[in-house]
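>>> sequence first, then the predicted structure, then my questions.
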Amino acid sequence: MIVEHNVPLQQHNSFGIVARAQHLVRIASEADVAALLADPAWGGASKFVLGGGSNIVLTGDVKPLVLKVEIKGRRVVEETPRAWLVEAGAGESWHDTVRWMLDEGYPGVENMALIPGTVGGAPVQNIGAYGVELQDRFDSLDAIDLHTGRAFTLDAAQCAFGYRDSVFKHAPSGANGFGLAGRALITRVRFRLPRPWKPVLGYLDLERKMAETGNFTPTPIEIFDWICAIRRAKLPDWRVLGNAGSFFKNPTVTPEQCADIIARDPKIVHYPMADGSIKLAAGWLIDACGWKGKTVGNAGVYEKQALVLVNRGGPAHPATGGEVMTLAKAIQTSVYERFGIRLEPEPVVV
């Protein structure tokens, strides 16, 4: 185990914000975690788990010991008539793993192509796109308790998945609280991919692709290619223009609240949910408040999609975490003042 000191993190967060880890350890296996926790100098230190850095905003140097998860490996655990069970290491690229599954003949996650980040970060955020969420394809995961060193396995119910939410985003509460924020390091994730495969094509963008191509029975790899093309047309590549993807969650309201907003703004984009609530498009709310293209310092709102905040300064003059959060808070205030809706950020602010 090697502890690195004063490590630049600009290349380890998709916003490209300049910050440093005072101390950093690269975790390539479960044995590395055991060695770290057994080390008298570092075992009891405060820790911060870092995957792909695609869903964080760094507002300064990171003082806790940074655990950079780099656990690799992909394999098929089991094949049954009803499902394929596939496992991947937490340090694997999410997008590359989606492509690998398709190349190996295991479809089911193609709608989540091109989402940045790592496999280990996917259940933390319960990532989702174009009608499919991670929880829809999740089987179980392995993790290590950073307080006790105990290895454990969680199924979907124990992960308490919600909209861009999971047990890993909540601190323990009360004597029996099960929140695992800051406590668990995910090592491996397993996916249950249903057989026979059925495409998920209910989103308008995918319906347009079918109409454009005349292909109404696309294969998994064709859906993968469509999703990649759609995302590239709408969203900036973080390697070119730093960003953390969708910055705010789409809020949900009651039908009565939605009707009140529609009476004032008939064009508001909204989607009925299975539970009777109405999901509003956060990007539309932000755009309606005039934020598209606006900036605070070197942090800005993307011209093509108001839901995405970007780093306009590039690697040489990057936005600071403070500028990003000042912009985010100004957007929250204006949306609340106009619509009475409180937008909740998706990224973790460090």
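Nice, thanks for sending it over. Since the structure is predicted, the reported quantities are computational estimates derived from the model, not experimental observations.
>>> please count neighbours and contacts with C-alpha atoms only from this point.
Will do.
>>> what residues of the helix or strand containing T97 count as buried?
Using DSSP states H and E, T97 maps to helix 94-103. For helix 94-103, burial by neighbour count (16 or more other CA atoms under 10 Å) applies to 94-99, 101-102.
>>> for the stretch 151-300 of the chain, just list every one of the helices.
Taking DSSP state H, counting those that start in this stretch, the helices of the stretch 151-300 of the chain run over residues 156-159, 204-213, 220-234, 255-264, 282-288.
>>> can you say which of those is packed in most?
helix 282-288 (a mean of 21; mean count of other CA atoms under 10 Å).
>>> tell me what that one is packed against?
helix 321-339 (3 or more CA pairs under 8 Å, 6 or more residues apart in numbering; DSSP states H and E).
>>> give me the next element, helix or strand, following the helix it packs on.
strand 348-349.
>>> residues near D265, how many?
The number of residues packed near D265 is 13, by other CA atoms under 10 Å.
>>> so what's it up against?
Contacts for D265 (CA atoms under 8 Å, 6 or more residues apart in numbering) come out as none.
>>> if I look at it, how far off is C258?
D265 sits 10 Å away from C258 when distances are taken as CA to CA, to the nearest Å.
>>> and the buried residues of helix 94-103, which two are the farthest apart?
Taking CA to CA as the measure, those span a maximum distance of 12.7 Å, between W94 and L102.
>>> list the buried residues for the top strand by length along the chain?
Identified as the longest strand of the chain according to DSSP state E is strand 184-194. Using 16+ other CA under 10 Å as the burial criterion, the residues of strand 184-194 that qualify are 184-194.
>>> circling back: looking at the buried residues of helix 94-103, which one is closest to D145?
Nearest member of these to D145, counting by CA to CA, is W94, at 23.0 Å.
>>> about what we covered before: can you tell me which of the helices of the stretch 151-300 of the chain is nearest to V119?
V119 sits nearest to helix 156-159 of all the helices of the stretch 151-300 of the chain, at 15.0 Å, using CA to CA.
>>> might you calculate how far the closest one sits from the centre of the chain?
With CA atoms, centre = their mean, to the nearest Å as the basis, helix 156-159 stands 17 Å off its chain's centre.
>>> and here's the other structure:
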Amino acid sequence: MRIPNTFGFDVKAALYAEYDSVEELEKMIAEGRITSPFLHMGCGSNLLFVKDYDGIVLHSRIGGMEVTAEDDEQVCVRVGAGVIWDDFVAYCVERGWYGAENLSLIPGETGASAVQNIGAYGVEVKDLILSVETVNIRGEKRIYQKDECEYAYRKSLFKKPEMKSVFVTYVNFILGKKECYTLDYGTIRQELAKHPAVNLATLRQVIIDIRNSKLPDPKVLGNAGSFFMNPIVPRALFERLLHQYPSMPHYEVDADRVKIPAGWMIDQCGWKGKALGPAAVHDKQALVLVNLGGATGKDVVALSDAVRASVKEKFGVEIWPEVNFIE
């Protein structure tokens, strides 16, 4: 069966299986229906399939958003792994809950958000997570508290190879009920200035508008969103680069490290809008690699390798894919 993926590649799995509840997943495990090799995935928005998958692809359809605790300042919400991430963000904004709005319109599902530690515009999903509920291939349930999840920039415990057999079933979030915004990133304040007031609905719309202006719709032009992670470099290297490129954008991480936008470096290397066969760097956002039509995973890998080599040669900085390669 064809594997859903936002690059639009025509890739197939030996078997594609979905489940709607923890109980159904436990039954599949108990009956020995999940055999190796297997891949557990969301909606394929952060995956690059280099070839057909010779095994079982599993997909959670566990839904539901349930308030589990609440007081005057905060609310805790339990969300099924199969819930579309942006549906959850909209749910929070509609109820006046603060924290998720900067993550509006990020593609994918809630379970995958906790695995990838998605982030945008100064916010990461780890900032909102309380705990992650899982079932492993032996049918054993476990809840990982946030401090057990080893969250870092686009990293988590769940991305480690040895955690491949651990399936996220629910994610527990904590949101604020007091007015609080993260606005000092990119052009957020500039865009908000065009509106009469700042509120959750306005900020969500601004984030959506910014994303739509830069990122192509996967239904029109196959892509996986931001393809590369922004590199975090030692301060000494950053200062040398800043001397060479005084207008270089950057974000302070801590006293010893600075984050440099990978998209800016790719643009400086002349890649924005440039194609390599049927794969290309998007002409509005150099962080995004696109399928111009008929591209394969190997075409995108070749483009990725060429872009990374250019950045390394020009800046002496390694950039790494955020997208997960399935080979």
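All right, it came through fine. Nothing here was measured: the structure is a model prediction, and the numbers come from that model.
>>> redo the buried residues of strand 184-194 of structure 1 as CSV? Include distance to L307 of structure 1.
CSV is the format used below for those (distance: CA to CA, whole Å):
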residue, distance to L307 of structure 1
A184, 30
L185, 29
I186, 29
T187, 31
R188, 31
V189, 29
R190, 30
F191, 29
R192, 31
L193, 30
P194, 32
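>>> count of neighbours near the nearest residue to P234 of structure 2 once chain neighbours are set aside?
Nearest residue to P234 of structure 2, sequence neighbours excluded (CA to CA, 6 or more residues apart in numbering): R257, at 4.7 Å. By the criterion of other CA under 10 Å, R257 of structure 2 has 17 neighbours.
>>> for the alignment partner in structure 1 of R257 of structure 2, give me its contacts.
Under the alignment (TM-score structural alignment), R257 of structure 2 maps onto S277 of structure 1. Applying CA under 8 Å, 6+ apart to S277 of structure 1 gives the contacts 252-255.
>>> list the members of the residues you listed that persist in structure 2.
Here is what carries over to structure 2 from these, by both residues aligned by TM-score structural alignment, their matches' CA atoms under 8 Å: 252-255.
>>> just send those residues back as JSON lines, with distance to G162 of structure 1 too.
Formatted as JSON lines, these follow (distance: CA to CA, whole Å):
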{"residue": "T252", "distance to G162 of structure 1": "13"}
{"residue": "V253", "distance to G162 of structure 1": "16"}
{"residue": "T254", "distance to G162 of structure 1": "18"}
{"residue": "P255", "distance to G162 of structure 1": "20"}
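>>> of all these, which comes closest to A244 of structure 1?
Once CA to CA is applied, the member of those that ends up nearest A244 of structure 1 is T252, at 21.6 Å.
>>> which residue in structure 2 lines up with F168 of structure 1?
Counting by TM-score structural alignment, F168 of structure 1 lines up with F158 in structure 2.
>>> number of nearby residues for D139 of structure 1?
D139 of structure 1: 19 neighbours (other CA under 10 Å).
>>> pretty sure it sits in a strand.
Yes - the assignment for D139 of structure 1 is a strand, going by DSSP: H, G, I helix; E, B strand; the rest coil.
>>> that one -> structure 2?
Match for D139 of structure 1 (TM-score structural alignment): L130.
>>> about what we covered before: can you say which of the contacts of S277 of structure 1 are buried?
252-253.
>>> filter the contacts of S277 of structure 1 down to just the ones in strands.
Per DSSP E, strands hold the following members of those: 252-253.
>>> on that earlier part again, just tell me the aligned range of the longest strand of structure 1 in structure 2.
The alignment of strand 184-194 of structure 1 onto structure 2 (TM-score structural alignment) spans residues 166-176.
>>> please apply the same query to stretch 335-343 of structure 1.
Aligned using TM-score structural alignment, stretch 335-343 of structure 1 spans residues 311-319 in structure 2.
>>> quick one, what contacts K164 of structure 2?
Taking CA under 8 Å, 6+ apart as the test, what K164 of structure 2 contacts is 39-40, 158.
>>> buried ones in stretch 322-333 of structure 1?
Within stretch 322-333 of structure 1, judged by 16+ other CA under 10 Å, the buried ones are 322-325, 327-328, 331-332.
>>> that older thread, can you list contacts of the longest strand of structure 1?
29-30, 49, 71, 82-91, 106-109, 119-120, 137-146, 168.
>>> make a PyMOL selection of the buried ones in the residues you listed.
Those of those that count as buried under 16+ other CA under 10 Å are selected in PyMOL with:
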select buried, resi 29+30+49+71+83+84+85+86+87+88+89+90+91+106+107+108+109+119+120+137+138+139+140+141+142+143+144+145+146+168
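>>> the contacts of strand 184-194 of structure 1 in helices, which ones?
In helices, judged by DSSP state H, the following of the contacts of strand 184-194 of structure 1 are found: E30.
>>> okay, and which of the contacts of strand 184-194 of structure 1 map to strands?
Those of the contacts of strand 184-194 of structure 1 lying in strands (DSSP E): 49, 83-89, 138-145.
>>> can I assume the match of D139 of structure 1 is in contact with K146?
Yes - with contact defined as CA atoms under 8 Å, L130 of structure 2 reaches K146; the gap is 5.4 Å.
>>> overlap in contacts, those two.
With CA under 8 Å, 6+ apart, L130 of structure 2 and K146 have no common neighbours.
>>> what is the aligned counterpart of V69 of structure 1 in structure 2?
Checking with TM-score structural alignment, V69 of structure 1 has S60 as its match.
>>> list the contacts of that match.
18-21, 41-42, 81-82, 169.
>>> quick check: the gap between it and A17 of structure 2.
From S60 of structure 2 to A17 of structure 2 the distance is 9 Å (CA to CA).
>>> cool, A309 of structure 2 as well?
For A309 of structure 2, the distance to A17 of structure 2 (CA to CA) stands at 38 Å.
>>> next one: A100 of structure 2
For A100 of structure 2, the distance to A17 of structure 2 equals 30 Å [CA to CA].
>>> next: L237 of structure 2.
From L237 of structure 2 to A17 of structure 2 the distance is 47 Å (CA to CA).
>>> just the buried residues of helix 94-103 of structure 1 now: which is nearest G162 of structure 1?
Nearest to G162 of structure 1 among these is W94, at 19.5 Å by CA to CA.
>>> that closest one corresponds to which position in structure 2?
Going residue by residue (TM-score structural alignment), W94 of structure 1 aligns to W85.
>>> surely that match meets P107?
Yes - look at W85 of structure 2 against P107 with CA under 8 Å: they come within range, at 6.8 Å.
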